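J.: quick one: sequence plus predicted model below, questions after.
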Amino acid sequence: MLIRPASPDDDAAIAALILPEIAAGETYALSRDMGATAAVAYWRGPDRQTFVVENNGRLIGSYFLRANQGGDGDHVANAGYMVDPAARGRGVARAMATDSFDRARAAGFIAMQFNFVVSSNQRAVALWQTLGFAIVGRLPGAFRHPALGPVDVLVMFRSL
């Protein structure tokens, strides 16, 4: 696996990766009918650094890294991750997470916070906990899951 900064040449592959996850509506609080242009603009927004994971020349994952807040909160990082369903279970998310921790530390961040982890995304919650994240808050019923109805959202935090 190669993790590298995303470039505009990756936009079509990023769209192909993230659009199905957004449309499923199970893990991200984004409009499920978001189009490719809007999705890529969100994922590669000017307030973040975006990275892609390649395996044998194929994009199998992507993440972004940004400050969680501005001003006096800009020392805490935030990130979002997506893995191609065909590559799940092969350590891609763990590799992106550890890469993001290293890049966040190098950029001067002292911690990372996830503001809106959908509690029914048990695979992600378990991974984040094995990587040292603690659940520091729970927002009851804050996410409208398309199959499960209202589910809790977790706020997760770890020092870097």
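T.: Nice, thanks for sending it over.
J.: only C-alpha atoms for contact and neighbour calcs from this point on.
T.: Fine.
J.: burial count for residue 120?
T.: Residues within reach of residue 120, counting by other Cα atoms under 10 Å, total 17.
J.: so what's it up against?
T.: With contacts defined as Cα atoms under 8 Å, 6 or more residues apart in numbering, residue 120 is in contact with 151-152.
J.: surely it is in a helix?
T.: No: for residue 120, which was evaluated using DSSP: H, G, I helix; E, B strand; the rest coil, the result is coil, with no helix membership.
J.: okay, it and residue 2: tell me how far apart.
T.: Residue 120 sits 30 Å away from residue 2, going by Cα to Cα, to the nearest Å.
J.: with residue 26 instead?
T.: When Cα to Cα is the yardstick, residue 26 and residue 2 sit 27 Å from each other.
J.: then residue 113?
T.: Distance, residue 113 to residue 2, by Cα to Cα: 25 Å.
J.: quick one, which of the two is more surrounded?
T.: More neighbours sit around residue 113 than around the other of residue 113 and residue 2, counting by other Cα under 10 Å; the figures are 21 against 12.
J.: isn't that one right up against residue 77?
T.: Yes: Residue 113 is within contact range of residue 77, at 6.2 Å (criterion: Cα atoms under 8 Å).
J.: what is in contact with these two at once?
T.: By Cα under 8 Å, 6+ apart, residue 113 and residue 77 have these common neighbours: residue 68.
J.: where along the chain do the strands fall?
T.: Per DSSP state E, the chain has strands spanning 2-5, 48-55, 58-67, 76-83, 111-118, 134-145, 149-159. These are given in chain order.
J.: residues contacting stretch 127-134, please?
T.: The list of residues contacting stretch 127-134 from outside it, by Cα under 8 Å, 6+ apart, reads 94, 156-158.
J.: tell me if I'm right that residue 27 and residue 118 touch.
T.: Yes: look at residue 27 against residue 118 with Cα under 8 Å: they come within range, at 5.8 Å.
J.: and here's the other structure:
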Amino acid sequence: MQIREFAEDDWSQVWPIVRDVVRAADTFTYDPTMTAEQAYPIWVEKPPGLTVVAVEDGRVLGTAKMGTNRPGPGAHVSTASFMVGAEARGRGVGTALCRFALDWAREHGYAGMQFNAVAESNHPAVAVYRRLGFQVVGTVPGAFAHPTLGRVGLHVMYHGF
């Protein structure tokens, strides 16, 4: 598996991953009815941010975006988001993308990485993030409307460098 910078031609493979994850409405706070045209500028970061794809045999298995969490006085903290195609889950793609994002943030001089909204019910992602050194620094109770579990908390997670 190779992780490389997103290229325009990748969108035809990235969009189905984004679409399926967003429509499931069980992990991301994005509008489940968003279109490809609405999703593109949200997912594809402009510099100095970066969007990448995890590719194997010409097939996109997953994608990540990373950049500054907040501008101004908070610009020293990065953030990232990850999506993995259903058929590639459980193969380490999300872990590899997260490691890539952490390395990218360190190389760009950030003081740490913050995730603002991790559904506490997203146990696989929370486990990966904890294994890679993130801590839950707070949970907003009932802030995420999960389609089957009802309202669950959203974790704020942080990894300092």
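T.: Received, thanks. From a predicted model like this one, the values you see are computed outputs, not experimental measurements.
J.: TM-score of the superposed pair?
T.: With the length set by TM-score structural alignment, normalised by the length of the first structure, the two chains reach a TM-score of 0.97; 160 aligned residues with a Cα RMSD of 1.0 Å.
J.: closest one of the contacts of stretch 127-134 of the first structure to residue 9 of the first structure?
T.: For residue 9 of the first structure, the closest of the contacts of stretch 127-134 of the first structure turns out to be residue 94, at 24.8 Å, with distances computed as Cα to Cα.
J.: could you measure that closest one against residue 37 of the first structure, distance?
T.: As judged by Cα to Cα, residue 94 of the first structure and residue 37 of the first structure stand 28 Å apart.
J.: those two: which is more packed in?
T.: With other Cα under 10 Å as the criterion, residue 94 of the first structure and residue 37 differ in neighbour count, and residue 94 comes out ahead with 17 against 11.
J.: do you know how far that one is from residue 32 of the first structure?
T.: Distance from residue 94 of the first structure to residue 32 of the first structure, counting by Cα to Cα: 26 Å.
J.: now swap in residue 100 of the first structure and tell me
T.: As judged by Cα to Cα, residue 100 of the first structure and residue 32 of the first structure stand 26 Å apart.
J.: just residue 64 of the first structure next, same as before
T.: Taken as Cα to Cα, the spacing of residue 64 of the first structure relative to residue 32 of the first structure amounts to 19 Å.
J.: can you check residue 57 of the first structure too?
T.: Shown here: residue 57 of the first structure relative to residue 32 of the first structure, a distance of 29 Å by Cα to Cα.
J.: compare the two (neighbour count), which wins?
T.: Legend: neighbour count by other Cα under 10 Å for residue 57 of the first structure and residue 32, higher for residue 32 (15 against 9).
J.: can you tell me which residues contact the nearest residue to residue 75 of the second structure once chain neighbours are set aside?
T.: Nearest residue to residue 75 of the second structure in three dimensions, chain neighbours excluded: residue 68, at 5.7 Å (Cα to Cα, 6 or more residues apart in numbering). When contacts are counted by Cα under 8 Å, 6+ apart, residue 68 of the second structure touches 49, 75-79.
J.: looking at the first structure, which of these still make contact?
T.: Here is what carries over to the first structure from the contacts of residue 68 of the second structure, by both residues aligned by TM-score structural alignment, their matches' Cα atoms under 8 Å: 49, 75-79.
J.: using TSV, please lay out those residues together with distance to residue 133 of the second structure and neighbour count.
T.: Supplementary listing: these in TSV, determined by distance: Cα to Cα, whole Å; neighbours: other Cα atoms under 10 Å:
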residue	distance to residue 133 of the second structure	neighbour count
49	22	16
75	21	13
76	18	17
77	15	22
78	15	28
79	14	23
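J.: list just the nearest of those residues to residue 125 of the second structure.
T.: residue 79 (14.8 Å).
J.: and that closest one, what is it in contact with?
T.: Under the contact definition (Cα under 8 Å, 6+ apart), the residues listed for residue 79 of the second structure are 66-69, 113-115.
J.: from residue 149 of the first structure, how far off is the most centrally placed residue in the first structure?
T.: Nearest to the mean C-alpha position of the first structure, counting by Cα atoms, centre = their mean, stands residue 80 at 1.6 Å. Taking Cα to Cα as the measure, residue 80 of the first structure and residue 149 of the first structure are separated by 23 Å.
J.: please give the number of neighbouring residues around residue 96 of the second structure.
T.: Residues near residue 96 of the second structure, counting by other Cα under 10 Å, number 17.
J.: kindly apply the preceding question to residue 60 of the second structure instead.
T.: Each residue near residue 60 of the second structure was counted by other Cα under 10 Å, and the total is 22.
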